[in-house]
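Visitor: sequence and predicted structure are below.
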Amino acid sequence: MKTGEVLAEVRRLRRSFGDRIVLQDVSLTLRAGEVTGFVGANGAGKTTTIRLMLGLARGEGSTLFLGRPLHAWGSPAKVVGAVLGGVAGHPKHRVRSHLRMVAAGCGAPDRRVDELLEQVGLTEAAKLRLAQLSLGMAQRVGIAQALLGDPRVLILDEPANGLDPHSIRWLRQFLRTQADEGRAVLVSSHLLGEMEQLADTVVVLSRGRVVAASPLTELRTAASNRSVVLVQTPNMAGLARLVEDNGGRLEPTDQTGTRITGMDRIKVGSLAAKEGLELHWLSEETPTLEDFYLSIAEEDFKIT
């Protein structure tokens, strides 16, 4: 598969319970070589979206994997692998035996199990029973299980929940490797900051609706465009006129302090120096991506 090639298309997914709409026209595109961060607060509808994508729940809309619905593929495990909350298996089964059983079901050879155990760093834990696994180890087994069929699309629902920093770093590096090998990777999370170190593209879900979807670089730019310049000056009227004449917006906070939006501190400082306007304080606050997500989610709520 070529980098950037569309491997999965999700179009206008919708689900409701009676009069309560859980998902409303959720669409996203997964491309080869990219990690897509699917971000939203707990209860935003991320898991419901993934379940609809995989045909595990009923709803409206469609999802195509490599141009076809998942049920149309004779060997779906070779098309998409998914991790939905750890390992589903008998707690007394040993890791290697469990994976070999799943491998047999999807037509993968036993050697694939040992390859994946090595990839996820669990070769020495292969004889442990599933009940003996730590949360981090269980996540790794779940990932190995999802990859048994060598799928083109990998989907993980909140895989970092409860993991320690070491495991999170491993997960981040491993998923990056999977994308670099040509897979499309979808990772859901309620922490946008977590996606900053992993995702190429971010889709933000709020109350069942997509409120932002763009490359991470564009999302960072959009966040920086909402920066606020804090200024103190004895000449508030002069500053207000200067800012407004140059397309900015000014909101006084007290007699000498103000918040300016629509321009950065360099422009404010340069304009003030050119006009000989005295400034006592000049600083700039740029919202984090987490702050930006919260702000656009809140704005979307107000609109609806």
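Guide: Structure's in. What do you need?

Visitor: contacts, neighbours, all on C-alpha from now
Guide: Fine.

Visitor: for the chain, what spans make up the strands?
Guide: Listed in chain order, the strands of the chain (DSSP state E) span 6-17, 20-31, 35-39, 60-65, 80-83, 153-157, 184-189, 201-206, 209-215, 228-232, 249-252, 257-261, 281-285.

Visitor: deepest in the core, which of these is it.
Guide: A comparison of these by mean neighbour count, using mean count of other C-alpha atoms under 10 Å, puts strand 35-39 on top with a mean of 28.

Visitor: on that earlier part again, just send the strands of the chain back as TSV, with distance to Val95 too.
Guide: Shown next, in TSV, are the strands of the chain (distance: least, C-alpha to C-alpha, whole Å):
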stretch	distance to Val95
strand 6-17	30
strand 20-31	30
strand 35-39	28
strand 60-65	29
strand 80-83	16
strand 153-157	20
strand 184-189	24
strand 201-206	33
strand 209-215	37
strand 228-232	53
strand 249-252	61
strand 257-261	56
strand 281-285	49
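
Visitor: among the ones you listed, which is nearest Gln139?
Guide: Nearest to Gln139 among those is strand 80-83; the distance by C-alpha to C-alpha comes to 8.1 Å.

Visitor: what is the closest one packed up against?
Guide: Here strand 80-83 touches helix 135-146, strand 153-157, going by 3 or more C-alpha pairs under 8 Å, 6 or more residues apart in numbering; DSSP states H and E.

Visitor: out of the strands of the chain, which comes closest to Gly142?
Guide: That would be, of the strands of the chain and by C-alpha to C-alpha, strand 80-83, which comes in at 5.8 Å.

Visitor: what about versus this one:
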Amino acid sequence: MCYILRRLFSLSLRQILKSQAYRLDVACLSDCGRVRTLNEDAVAVDADYGIAVVADGIGGHRAGEVASRMAIDIVVERLRSKVSQLRAGARQPTPLQFAEQIIGEANRAIHAAAREQAARNGMGTTLALALLHEQRVALLHVGDSRIYRLRDGQLQLLTRDDSLLRDQIELGMISAEEAGESHNRHLVTRALGSGERIAVHLNEEAVCSGDVFLLCSDGLSDLVEEADIELIVDSLQTNLAVAAGHLVQLANDNGGFDNISVALVRVRDGEAPAPKQGWLARLFGRLAS
């Protein structure tokens, strides 16, 4: 069933970003698109734990929907537990390391589930994950779901697609211009659930106030030019829910041939809330005015 998820949070990350008070604004949105009747994407954001994740399921017969939902549920649940332990002072691997381990757990669970039912044979999912911690962000991905960063008005792609088309471009077998008409654009070369082990792309970047991270499935990146993504995110970064809606709408306006999912995270300086006044102080304040 087609579903749309939309959430907007603004919560303090003082526990995670210890050396500087930052706040996160986050939003996510997922849509079936104009052609498909089933949404096999899944998306989640959690500002309190600094998590944003997008998964794009493959396999058909609802199996892709199962794989993407399993990936999101396992990754988010395990990350919350690990981050909580880290905050409590427990000895842990680095966030990048334990995030990689958790993706490995999700991969094995999806692979095992696919083997248990014939209808789920071959199911899998892409995954793009951003985990903010201290003044850094851990970036992990498998497949062709992407992670972008907007900084100082400039959009930058931080991931490399695991796709046959990307391999062909890099090998000089096809030009970037010809790639737009290729029938191989949706053929991924790596996905969770494809085997008992999975190689995950890992990266870690410094976080600056004003950074906006965009995670998306290929339903957005295939149909919306990066210049248009940059313009929308830069113009609407103070209202990420509206930005997400505009991105999805533009992908639908351009054909909506696939499911479309986006997750947005904006990093900004935090401000301590003003202390609340008691009723007596408020009363005297009114009398004095």
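Guide: Here it is on my side, so go on. In this text, all values refer to a predicted model and were calculated from it rather than measured experimentally.

Visitor: got a TM-score for the two of them?
Guide: Superposed pair, TM-score by TM-score structural alignment, normalised by the length of structure 2: 0.28. Supporting alignment: 140 aligned residues with a C-alpha RMSD of 6.6 Å.

Visitor: can you put the helices and strands packed on strand 80-83 of structure 1 in TSV and add distance to Thr261 of structure 1?
Guide: Listed next are these as TSV, based on distance: least, C-alpha to C-alpha, whole Å:
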stretch	distance to Thr261 of structure 1
helix 135-146	44
strand 153-157	37
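
Visitor: and of those, who's closest to Arg31 of structure 1?
Guide: Closest to Arg31 of structure 1 of these, according to C-alpha to C-alpha: strand 153-157, at 8.8 Å.

Visitor: the closest one vs strand 35-39, what angle?
Guide: 30 degrees (axes from the mean of the first three to the mean of the last three C-alpha atoms, to 10 degrees).

Visitor: which other helices and strands does strand 153-157 of structure 1 contact?
Guide: Contacting strand 153-157 of structure 1 under the criterion 3+ C-alpha pairs under 8 Å, 6+ apart are the following elements: helix 46-53, strand 80-83, strand 184-189.

Visitor: how much space separates the nearest residue to Met195 of structure 1 once chain neighbours are set aside from Leu28 of structure 1?
Guide: With C-alpha to C-alpha, 6 or more residues apart in numbering as the criterion, Met195 of structure 1 has its nearest non-adjacent residue at 6.0 Å, and that residue is Gly37. Plainly put, Gly37 of structure 1 is 11 Å away from Leu28 of structure 1 if you go by C-alpha to C-alpha, to the nearest Å.

Visitor: what do those two both touch?
Guide: Residues within reach of Gly37 of structure 1 and of Leu28 at once, by C-alpha atoms under 8 Å, 6 or more residues apart in numbering, are Val203.

Visitor: need the residues that contact stretch 9-21 of structure 1.
Guide: So stretch 9-21 of structure 1 is contacted by 22-30, 49, 52-53, 58-65, 67, 208 (C-alpha under 8 Å, 6+ apart).

Visitor: mind redoing it with 6 Å?
Guide: Stretch 9-21 of structure 1 is contacted by residues 22-29, 59-64 when judged by C-alpha atoms under 6 Å, 6 or more residues apart in numbering.

Visitor: ok, Leu250 of structure 1 touching Val268?
Guide: No. With contact defined as C-alpha atoms under 6 Å, Leu250 of structure 1 does not reach Val268; the gap is 11.2 Å.

Visitor: Glu230 of structure 2 against Leu155, yeah?
Guide: Yes. With contact defined as C-alpha under 6 Å, Glu230 of structure 2 counts as touching Leu155 (5.5 Å).

Visitor: what's downstream of the longest helix along structure 2, the next helix or strand?
Guide: The longest helix of structure 2 (DSSP state H) is helix 63-87. Next along the chain after helix 63-87 of structure 2, taking DSSP states H and E as the criterion, comes helix 95-116.

Visitor: now the residue nearest to Met195 of structure 1: how far from Leu186 of structure 1?
Guide: Going from Gly37 of structure 1 to Leu186 of structure 1 by C-alpha to C-alpha gives 6 Å.

Visitor: now do the shared contacts for these two.
Guide: Counting by C-alpha under 6 Å, 6+ apart, nothing touches both Gly37 of structure 1 and Leu186.

Visitor: so for the longest helix of structure 2, what gets flagged as buried?
Guide: For helix 63-87 of structure 2, burial by neighbour count (16 or more other C-alpha atoms under 10 Å) applies to 63-72, 74-76, 78-80, 82-83, 86.

Visitor: now do the contacts for the nearest residue to Phe65 of structure 1 once chain neighbours are set aside.
Guide: Computed as C-alpha to C-alpha, 6+ apart, the closest residue to Phe65 of structure 1 that is not its neighbour in sequence is Ala8, at 4.4 Å. By C-alpha under 6 Å, 6+ apart, Ala8 of structure 1 lies in contact with Thr29, Leu30, Leu64, Phe65, Leu66.

Visitor: now the residues you listed as CSV including distance to Arg259 of structure 1?
Guide: What follows is the contacts of Ala8 of structure 1, written out as CSV (distance: C-alpha to C-alpha, whole Å):
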residue, distance to Arg259 of structure 1
Thr29, 38
Leu30, 40
Leu64, 47
Phe65, 48
Leu66, 50
